[in-house]
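okay, predicted coordinates and the sequence, questions at the end:
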Amino acid sequence: MGNSDLRDLATIREVTFDELEGSAIAVDAHNWLYRYLTTTVKWTASEAYTTDDGVEVANLIGIVKGLPAFFEHDIVPVMVFDGAVTDLKADEVAERRAQRERAEERHEAAKERGDAIEAARLEARTQRLTDTIQETTRELLRLLDVPIVEAPAEGEAQCAHMAATGAVDHAGSEDYDTLLFGAPTTIRQLTGSGNPELMDLEATLAELELDRRELVDVAILCGTDFNEGVRGIGPKTAVKAIREHGDLQSALEAHDATMPNAAAVQELFFDPPVRDVEFDAAIEPDVEAAREYVIEKWDVDRDEVARGFERIEESQVQTGLDRWT
């Protein structure tokens, strides 16, 4: 789910990239990219990723820094991009837009009073995936031979579908929605400096003594990206309510609450717009073309991406050697 309530309920364990070696992960691309984008903006001088025309492409630095961890462990990142926004998510999207606008106002105020640290923090929160960022991200991924999937709607639903059908080994996202969409396993913290985490659906259901439909009902009671929850009901109370009353509607009645779109949210989690896909798992990145695209075409500071490209090149040499041993 979009909020963190399921963090208290999901069965999650730390893993290492070594344990994930040789796997394919359907990565929620917008989720992954946004985290690298905001981090780059927060900690890197804007001159490093701004063209002479004033176009900002901090995403290119983030991608070059983020992909080596996959390549170095022979992990295939299948980047899944969001499609059309689900009608049920319209309110959530509007709220995020409003939050960005408020951050933009505070960012300008911080600049005016000379508070550089606060201005950098707020500027990171104002980032959005512009058309240029969308286009340059896809082109750089193509040059690096990273598989791209365009989801019909929610990217996390497509990731979960690919994991559930065996097209990939895991979904990859920071959101908990993949659990509700039925991904058997989800890898989290793919953008962090520490070890990733593995979120296990079956272990979660066993621990909570619920089935997946009941877990979805628990999430709906708490609130998801697609509905507002019932005031005063947190994750533990929601689990207790579903165990006691058996289903969402009975739990709502017991709490004297109504939720007009409950059935639509349930249906979305169990029958979301997704599609079956095929991709080539043999990745052969054109590092020289990617380097030229980032540095020459988009004026990105060479020093900011030098080590990332070196790591990608080194990973390909090592992967080649491993195939012959």
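Yep, it's here.

CA atoms for contacts and neighbours, from now on please.
Noted.

you'd agree residue 79 is in a strand?
Yes - if the criterion is DSSP: H, G, I helix; E, B strand; the rest coil, then residue 79 is within a strand.

contacting residues for it?
Residue 79 sits next to 26-29, 146-149 when contact means C-alpha atoms under 8 Å, 6 or more residues apart in numbering.

from these, pick the one nearest residue 248.
Out of the contacts of residue 79, the one with the shortest distance to residue 248 is residue 28. That distance is 28.4 Å, counting by C-alpha to C-alpha.

give me the element the closest residue in space to residue 116 that isn't next to it in sequence is part of.
In space, and not counting its chain neighbours, residue 116 is closest to residue 110: 7.2 Å by C-alpha to C-alpha, 6 or more residues apart in numbering. Following DSSP states H and E, one finds residue 110 within helix 90-112.

quick check: buried residues in that helix?
Going by neighbour count (16 or more other C-alpha atoms under 10 Å), the buried part of helix 90-112 is 92-93, 100, 103-104, 106-107, 110-111.

okay, now the one to match up with it:
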Amino acid sequence: MGIKFGELLNEIREPLKLRELKGKKIGIDAYVVIYQMLARIRSDDDSANALTDAQGRTTSHLQGLLNRTLSLVDEGINLVYCFDGKPPEFKKRELAKRAEKKRRAEEEYKIAMEKEDFDKAKKFAQQMISIDEQIVDDSKKLLDLLGIPYVTAIHDAEAQLAVMAQQGLIDAVASQDYDTFLFGAPLVLRNVTVSRTRMIRGQLKTVIPEKIYLEKALNELRISRTQLINLGLLVGTDFNDKIPKVGIKTGLKLVKQFPEWNDLIDHVSKTFFKEGDTMETYFPAAAPEIIQDYFNNPPSIDDLTINFNQRADIKGITKFLVDERNFSEERVSHRLMGITKKQKQKSLNSFF
């Protein structure tokens, strides 16, 4: 879901030119990219369905991941992807809500198809998108073959990436989710794509790559990171429900007026809670203190090392995509030309 406080950052976000990232180490939220590709790349005969191979296995994510990754590598950017691990217990309620939303979308999709209302069917198909184990395993296999490192977080990828950035293992985090700031990522990049397009609410739209510095954002908003986390709790996170009648602007005023959580929630409960509401109404999965601690001290991988100098297995990529997943050999060969040339040049340089 992600925290919805993008409107507060309109005066803080800065345009980003991809050439600025040459030689930089960028951590990418893998699930965000995979979801984007599943939403964007559809079959030619039915735009409501993803691309599949001869056995019916989804391949949209592989095509998108290949193109997105190599386009950024061609810009001289060092990439590391991060996959979500097992969700924390207090996130399972949110995941159950998402699963129910997908189930309802599936029912609506079937009704729309029966009525031959293909525009509506496409809308519900977007809501049905999910990332299963096969999609994750195939994505990791492709990254292995490309020589692109990846890590699997203990829980949330954005938390692991934020810790990696704090430790200096990467220079920035590339993610569309603003949650990354709550976990303390110093620099977040959005819309990191050479094509400058992204699927937004079912529509392909032009986007501008941008960068947002956490310290600058906090200074401009005149709040601390603790207050930012408290703001997140007011407007709703993946771990708790939104307080009624508290939007992002009202929430910002409140965290400034009441910097301490106990004072803040005491005022909010008296002013905004509905009759009969308790803390458990809006924090049913975990107490606020537990969620605050999770944002401040998320579990992360100890003693992590990342090898950014792996070689791509050109033959292995071709075998996987062409022989096993029915990609066009000509297209795959053409897409691999850049990385093949680069590896040959490296080999030649090392020889001399």
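Thanks, I have the structure now. Since we're looking at a predicted model, the values are computed, not measured.

which bit of structure 2 covers the helix holding residue 110 of structure 1?
Using TM-score structural alignment, helix 90-112 of structure 1 corresponds to residues 92-114 of structure 2.

how far is that stretch from where the chain is centred?
In this view, stretch 92-114 of structure 2 has its centroid 21 Å away from the chain centroid, taken as C-alpha atoms, centre = their mean, to the nearest Å.

now stretch 300-317 of structure 1
The chain centroid and the centroid of stretch 300-317 of structure 1 are separated by 23 Å under C-alpha atoms, centre = their mean.

tell me the one among the buried residues of helix 90-112 of structure 1 nearest to residue 177 of structure 1.
Of all the buried residues of helix 90-112 of structure 1, residue 92 has the smallest distance to residue 177 of structure 1: 14.0 Å, by C-alpha to C-alpha.

which residue, other than its chain neighbours, is closest to the closest one?
Of all residues not flanking residue 92 of structure 1 in the chain, residue 225 sits nearest, at 6.0 Å (C-alpha to C-alpha, 6+ apart).

what's near enough to touch that neighbour?
If a contact means C-alpha under 8 Å, 6+ apart, then residue 225 of structure 1 has 1-3, 89, 92 as its contacts.

buried ones among the residues you listed?
Of the members of the contacts of residue 225 of structure 1, the ones counted as buried by neighbours, 16+ other C-alpha under 10 Å, are 1, 92.

from residue 124 of structure 2, how far out is residue 251 of structure 2?
Taken as C-alpha to C-alpha, to the nearest Å, the spacing of residue 251 of structure 2 relative to residue 124 of structure 2 amounts to 32 Å.

residue 77 of structure 2 too?
Plainly put, residue 77 of structure 2 is 36 Å away from residue 124 of structure 2 if you go by C-alpha to C-alpha.

run a quick neighbour tally on the alignment partner in structure 2 of residue 151 of structure 1.
In structure 2, the residue equivalent to residue 151 of structure 1 is residue 153, according to TM-score structural alignment. The local packing count at residue 153 of structure 2 equals 20, with neighbours defined by other C-alpha atoms under 10 Å.

from residue 310 of structure 2, how far out is residue 153 of structure 2?
Separation of residue 153 of structure 2 from residue 310 of structure 2 (C-alpha to C-alpha): 21 Å.

picking up where we left off before, what comes into contact with the match of helix 90-112 of structure 1?
Here stretch 92-114 of structure 2 makes contact (C-alpha under 8 Å, 6+ apart) with 118, 120-122, 124-125, 127-129, 238-239, 285.

repeat the analysis, applying 6 Å as the threshold.
Residues outside stretch 92-114 of structure 2 that contact it (C-alpha atoms under 6 Å, 6 or more residues apart in numbering) are 121, 124, 128.

want to throw these into JSON lines with distance to residue 52 of structure 2?
As requested, the contacts of stretch 92-114 of structure 2 are exported to JSON lines (distance: C-alpha to C-alpha, whole Å):
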{"residue": "121", "distance to residue 52 of structure 2": "19"}
{"residue": "124", "distance to residue 52 of structure 2": "19"}
{"residue": "128", "distance to residue 52 of structure 2": "16"}
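
closest to residue 55 of structure 2 among those residues?
The shortest gap between residue 55 of structure 2 and any of these belongs to residue 128, at 20.6 Å (C-alpha to C-alpha).

would you quantify the distance from that closest one to residue 107 of structure 2?
Using C-alpha to C-alpha, one obtains 10 Å as the distance from residue 128 of structure 2 to residue 107 of structure 2.

could you find the closest non-adjacent residue to residue 43 of structure 2?
With C-alpha to C-alpha, 6+ apart as the criterion, residue 43 of structure 2 has its nearest non-adjacent residue at 4.7 Å, and that residue is residue 51.

can you give me the strands in the stretch 201-325 of structure 1?
Counting by DSSP state E, counting those that start in this stretch, the segments of the stretch 201-325 of structure 1 that form strands are 223-224, 227-228.

who touches the last one?
Meaning strand 227-228 of structure 1. Under the criterion C-alpha under 6 Å, 6+ apart, not a single residue lies in contact with strand 227-228 of structure 1.

apply 10 Å and report the result again.
88-89, 91-92, 219-222, 259-262, 264-265 (C-alpha atoms under 10 Å, 6 or more residues apart in numbering).

how about stretch 258-269 of structure 2?
223-224, 226-227, 229-231, 233-234, 243-244, 246, 251-252, 254-257, 271-273, 277-279, 288-289.

mind doing that once more with 7 Å?
Applying C-alpha atoms under 7 Å, 6 or more residues apart in numbering, the external contacts of stretch 258-269 of structure 2 come out as 227, 230, 255.

before we move on, the earlier item: among the contacts of residue 79 of structure 1, which are in strands?
With strands identified by DSSP state E, the entries of the contacts of residue 79 of structure 1 that belong to them are 26-28, 148-149.

got the contact list for whatever residue of structure 1 lines up with residue 236 of structure 2?
Under the alignment (TM-score structural alignment), residue 236 of structure 2 pairs with residue 223 of structure 1. Counting by C-alpha under 7 Å, 6+ apart, residue 223 of structure 1 makes contact with residue 229.

out of the contacts of stretch 92-114 of structure 2, which end up buried?
Those of the contacts of stretch 92-114 of structure 2 that meet the buried threshold are 121, 124, 128, by 16+ other C-alpha under 10 Å.

distance check, the counterpart of the last one in structure 1 against residue 8 of structure 1.
Under the alignment defined by TM-score structural alignment, residue 128 of structure 2 is paired with residue 126 of structure 1. From residue 126 of structure 1 across to residue 8 of structure 1, the span is 29 Å (C-alpha to C-alpha).

same deal with residue 302 of structure 1?
43 Å.
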